[in-house]
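Trainee: When you get a sec, could you give me coordinates for this:
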Amino acid sequence: MAREVEVDQEVCIGCGLCASIAPEVFRLNDGGVSEVYNQSGAEEDKIQQAIDSCPVSCIHWR
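Mentor: Model prediction:
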């Protein structure tokens, strides 16, 4: 089973970095914070780059 990525929206500051790195996976919602809208939108290494780039470490694999 493939890993899934999730965003802790309580911690997210809405910087948009993840959405700029992997727009096929992440977007900012109406509340101005990141959400995952397409789990299979990018390869795991690209998603990992977004995770590693998050300034508040709110994106995680589950």
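Trainee: rest of the way, CA atoms for contacts and neighbours
Mentor: Fine.
Trainee: so where do the strands sit in the protein?
Mentor: When assigned using DSSP state E, the strands of the chain occupy the ranges 5-7, 26-28, 34-36, 59-61.
Trainee: okay, now residue 31: neighbour count?
Mentor: If you count neighbours by other Cα atoms under 10 Å, residue 31 ends up with 9.
Trainee: circling back: as a markdown table, the strands of the chain with distance to residue 43 and mean neighbour count would be great.
Mentor: Converted to a markdown table, the strands of the chain look like this (distance: least, Cα to Cα, whole Å; neighbours: other Cα atoms under 10 Å):
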| stretch | distance to residue 43 | mean neighbour count |
| --- | --- | --- |
| strand 5-7 | 12 | 19 |
| strand 26-28 | 13 | 22 |
| strand 34-36 | 14 | 23 |
| strand 59-61 | 13 | 17 |
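Trainee: Another for comparison:
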Amino acid sequence: MADRWHVEVDRDLCIGSGMCVGGAPEEFRLDAARRSHPVTPDREPSEEVLDAAESCPVEAITITLAETGEPVFPPED
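Mentor: Next comes the predicted model:
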């Protein structure tokens, strides 16, 4: 069984571009302030979620392993 992910959006970095919503409309939403948030923060790994994180123009989306906190995206250098 794959490790679960924890998905977060840094609301201070988010510019509301909607790239994440456009790429993964079932996984992200924009609120009234046009800030993104994940629909399901703790979830099974998903290519759609990873693609959305990679497409964020300000890298506001982080993905970590839920159990250990180890980074999935962005990767550690």
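Trainee: Superposed, what's their TM-score?
Mentor: These two chains, once laid on top of each other, score a TM-score of 0.86 by TM-score structural alignment, normalised by the length of structure 1; 61 aligned residues with a Cα RMSD of 1.7 Å.
Trainee: related to what we said a few turns ago, now the strands of structure 1 in a markdown table, with distance to residue 47 of structure 1?
Mentor: Listed next are the strands of structure 1 as a markdown table, based on distance: least, Cα to Cα, whole Å:
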| stretch | distance to residue 47 of structure 1 |
| --- | --- |
| strand 5-7 | 8 |
| strand 26-28 | 9 |
| strand 34-36 | 11 |
| strand 59-61 | 9 |
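Trainee: Determine which residue in structure 2 is aligned with residue 16 of structure 1, please.
Mentor: With TM-score structural alignment as the matching criterion, the partner of residue 16 of structure 1 in structure 2 is residue 18.
Trainee: Structure 2: helices as residue ranges?
Mentor: 19-23, 47-55 (DSSP state H).
Trainee: In TSV: those, plus distance to residue 30 of structure 2.
Mentor: Formatted as TSV, the entries for the helices of structure 2 read as follows, by distance: least, Cα to Cα, whole Å:
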stretch	distance to residue 30 of structure 2
helix 19-23	7
helix 47-55	13
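Trainee: got TSV for the ones you listed, with mean neighbour count and distance to residue 34 of structure 2 too?
Mentor: TSV is the format used below for the helices of structure 2 (neighbours: other Cα atoms under 10 Å; distance: least, Cα to Cα, whole Å):
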stretch	mean neighbour count	distance to residue 34 of structure 2
helix 19-23	19	11
helix 47-55	18	16
